[in-house]
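[1] got a structure for you, letters missing:
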């Protein structure tokens, strides 16, 4: 078999979203593919029958597409797509005022004033019964972020920015290199850019006529609004649910409430009580109950997020007995009027759980998953369940889960890749850290590795971000590249990781560096003791919080041959206010000017004089989560001490490593840095 090289990324297809039709007979899913001509990721929507009788059908071909939503009768499928304007909107009589628009004034203005003149993301609807191409339903100058069908399928509710004429003029000035003027507290958001004062609203549009009206009382407000949006969900009783924070301190709070409103914009009601961070509202089939995911307290990300249900009897958590975090991004699905399906992190894997609106204990389901497979996207209706499953050596594919007992494979998206390349195997490894706690690492092994009679291998400690996340045994491109280059890769689910219970995660709250370093190093030492890892050829890297931890490893340990912090924060004091995480840091550590010593203690830069390990430090030029100035500070501080160091800044890049123009040079640079400072390679060359 061939070695899996960075350029082979173009052969990989991922699955990022799935939606099951109301009758359970078809699934729509979104793929992420890599375009070598444009050197970027492309997303497409496919449909496939859940009985496995036909291969998947690529539904979208003209542009990137995402967010499939089925109409209530299953005959319509809506998507979000940024494609050329529907010809039906460009032919025939036009509005009179369109004749007087100057071409220079007609260009779209992006939400951050970036001047992107390409098509904006709009709602497009396929009539699957009649066939043919999708029909454009919305035509918003700044695009649409989310939508849902009404109970009869003849209307959609959507979330869109709606600048006034004065605001549009200011955004135009920004685009023309004018000053960026901001008075709101939250002034930037990663992946969005500099924020502005434009308000987003819910709109209701007719699928037939495209006519729409704005719901003036359903508008975006809250500290995370630029990233999370309003998340509209239209119920069977003709009420629309959405999330927002309408308190006076909304910009300085992590609270998000669930609200409901009539489709004519009247009778807005707050469902929740202003004390939770709520996301993903979903109506029960009969419309009597609302389910949503919530964290209480709202800013403590270490505590498990839980499924909640609101009805005439009040609001109650229905997954709290599991002591596991529910995936905020996955949402919940009703399988009947009392039963919901959700995804949780459970000891280093993602699995499905069944929750009950009446308060009966939640239970784990689909035991056939085993410990080696992990779920990705999933969806359910009263007529079925679909989800993606993956293992270390099998990229994700879509499955129909009959009765939550058996899995029927519906796709084979990476058959060529699996047949041609040596993909890693894995083993779950447990060990004791310095405090005597049991910690788990998922360790990925290179081709030909003999577990019974191992040869010590160069080993990479690959530290996950978050920290409130977890590594799983699922397929991962970075792990595959490293193992194919001959490395053992160990992914330690250190204290602070979710999926092992709230107490395990919350041990990290209020500290940085010491606990994670202890866990990562203890995991590496365990592999050395087993004869898997060569003690002279140890390396460490991680992205985001993994970069933060990698830098802390560098100031506390000298056993690694080279370390590569990627997109991290190294001076929390100077970082405050330059990223989009000030609420989190204030909640956990207080304000920096009131807690100077705390901020110095959690920052690796404070002990930078103890670093003597060669350091590769990377950043994104437009990363507002972990700003590039942090990488500059660490690089210069290390370089001043004559420690071998290299700074890599990816231009026009935010907190991201996924696009091929970023992913390929990233892994090549990491491999080159480790090889350069590998003593065994140096000995061979000598």
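    The structure has been received and is ready for your questions. Given the structure is predicted, the values throughout are model-derived calculations rather than measurements. Residues are numbered from 1 along each chain as shown.

[2] hey, let's count contacts and neighbours off CA atoms from now on
    OK.

[3] for the stretch 301-450 of the chain, what spans make up the helices?
    415-420 (DSSP state H, counting those that start in this stretch).

[4] the strands in it, which residues?
    306-311, 314-317, 332-334, 339-345, 350-356, 363-364, 374-381, 384-391, 394-402, 406-409, 425-432, 438-445 (DSSP state E, counting those that start in this stretch).

[5] need the helices for this protein, in chain order.
    Counting by DSSP state H, the chain has these helices, from start to end: 87-90, 165-175, 225-228, 415-420, 477-484, 502-506, 514-529, 545-556, 572-575, 582-589, 596-601, 628-639, 660-676, 679-685.

[6] Would you mind listing the outside residues contacting the last one?
    So the one you mean is helix 679-685. Applying Cα atoms under 8 Å, 6 or more residues apart in numbering, the set of residues contacting helix 679-685 from outside is 536-537, 561, 675-676.

[7] of all those residues, which comes closest to residue 202?
    residue 675 (53.3 Å; Cα to Cα).

[8] Against that first model, consider the following:
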């Protein structure tokens, strides 16, 4: 069931997207069939981010420049009540991208990623008030920032940064964010892949490969980018790091499957994940889903239960119901075996 806020949010998305398309194309272009170039010349909106109180929405607009062979993405703000007439642009940086606008928990300011001060395209994080003022840079990560999020309790901002294959997580206190002081909270040889907060903000869960293939990354850095078919890769395990103690702990590691695509239940009691095959020739891009099954981890006991056992059946990742009593996933209707032979 949709709430009033969610329905209003959906209506606002339609209005914003439609308005951007109409502004992007001249009137004459609306009197003929749309061409490929019409689409390429359009401005496009995305990254819809409603404020915590549901009154405003941040979104991005990408503007292509085919003459200069470039584009730029800027952040806009619109009132959920007043619609497009209230929309205004917040960032203005030529040929640079301002992306991933994310509201602070109190809704008075937001953080975004941008390459505005970068020569190599790496993103850093900036904070800005939604009612005006200049953006302030809050990170200076050597290898840029690839993903960030506030803790649900509003205490921390965590981001990922590092060399390819060796990215680690860093945290910053929200109360001193403008100071720009970051603390590394993970330290494994292999980098952090997907990660997510616990509902109470006390813990970050993440997936990390069990080994780091330095030779492969050195090969790619040297320009030898030939892809190896069915390349041998390390299995991955599920970890957690506590915001209180700052210690890492492994939650699930197996020699029989590789952990990925995990989800945390809203009550913080369960984690569902996909266990992919450990076999080299069942882990390629076409087979990874066919040879994977769904698992459920009870955090209080550490008990892992296998939910599906369907060889050569491609299932989606799982989602929890809001009350945490049900798990949903999609799969072929008949759940029959699929064979590529």
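    Now that the structure is in, tell me what you want to look at. A quick note: this is a predicted structure, and the numbers were derived from the prediction, not measured.

[9] picking that back up, which of the helices of the first structure is buried the deepest?
    Mean neighbour count (mean count of other Cα atoms under 10 Å) peaks for helix 545-556 among those, with a mean of 26.

[10] Give the aligned range of that helix in the second structure.
    Taking TM-score structural alignment as the measure, the second structure aligns no residues with helix 545-556 of the first structure.

[11] Out of the contacts of helix 679-685 of the first structure, which two sit at the greatest distance?
    Spanning the widest gap among these are 536 and 676, at 13.7 Å by Cα to Cα.

[12] what would the helices of the first structure look like in TSV with distance to residue 156 of the first structure?
    As requested, these are exported to TSV (distance: least, Cα to Cα, whole Å):
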stretch	distance to residue 156 of the first structure
helix 87-90	18
helix 165-175	26
helix 225-228	19
helix 415-420	38
helix 477-484	38
helix 502-506	39
helix 514-529	47
helix 545-556	39
helix 572-575	42
helix 582-589	34
helix 596-601	48
helix 628-639	41
helix 660-676	35
helix 679-685	61
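
[13] Among those helices, which comes closest to residue 380 of the first structure?
    Between residue 380 of the first structure and these, the tightest spacing by Cα to Cα is seen for helix 225-228, at 22.5 Å.

[14] Quick check: closest non-adjacent residue to residue 82 of the first structure.
    Once its chain neighbours are removed from consideration, residue 82 of the first structure has its nearest residue in residue 121; the separation is 4.0 Å (Cα to Cα, 6 or more residues apart in numbering).

[15] Quick one: map that neighbour onto the second structure.
    Under the alignment (TM-score structural alignment), residue 121 of the first structure maps onto residue 123 of the second structure.

[16] Its match - how many residues pack around it?
    A count of nearby residues for residue 123 of the second structure, using other Cα atoms under 10 Å, gives 25.

[17] now residue 498 of the first structure
    With neighbours defined by other Cα under 10 Å, the count for residue 498 of the first structure comes to 31.

[18] Is it correct that it is in contact with residue 327?
    No - at 10.4 Å, residue 498 of the first structure does not count as touching residue 327 under the criterion of Cα atoms under 8 Å.

[19] thinking again about what came up before, right, and the helices of the first structure - which one's nearest residue 1 of the first structure?
    Across the helices of the first structure, closest to residue 1 of the first structure is helix 415-420 (Cα to Cα), at 5.5 Å.

[20] coming back round to it: please name the residues that touch the match of residue 121 of the first structure.
    Contacts of residue 123 of the second structure (Cα under 8 Å, 6+ apart): 113-116, 144-146.

[21] In the first structure, which residue range corresponds to the lengthiest helix in the second structure?
    The helix of greatest length in the second structure, counted in residues with DSSP H as the criterion, is given as helix 4-24. Per the alignment by TM-score structural alignment, helix 4-24 of the second structure matches no residues in the first structure.

[22] now the strands for the stretch 101-250 of the second structure?
    With DSSP E, counting those that start in this stretch as the criterion, the stretch 101-250 of the second structure has strands at 109-114, 124-129, 136-137, 148-150, 156-161, 168-173, 183-184, 195-197, 203-209, 236-242, 248-252.

[23] ok, average deviation of the last one from the first structure?
    Compared with the first structure after the fit, strand 248-252 of the second structure shows a mean deviation of 2.0 Å (mean Cα distance after the TM-score superposition for the first structure).

[24] so where is that strand in the first structure?
    Residue span in the first structure matched to strand 248-252 of the second structure, by TM-score structural alignment: 268-272.

[25] List the buried residues for that stretch?
    Judged by neighbour count (16 or more other Cα atoms under 10 Å), stretch 268-272 of the first structure contains these buried residues: 268, 270-272.

[26] With stretch 74-90 of the first structure instead?
    Within stretch 74-90 of the first structure, the residues that qualify as buried are 74-83, counting by 16+ other Cα under 10 Å.

[27] one step back: closest to residue 53 of the first structure among the contacts of helix 679-685 of the first structure?
    Nearest to residue 53 of the first structure out of the contacts of helix 679-685 of the first structure is residue 675 (Cα to Cα; 48.6 Å).
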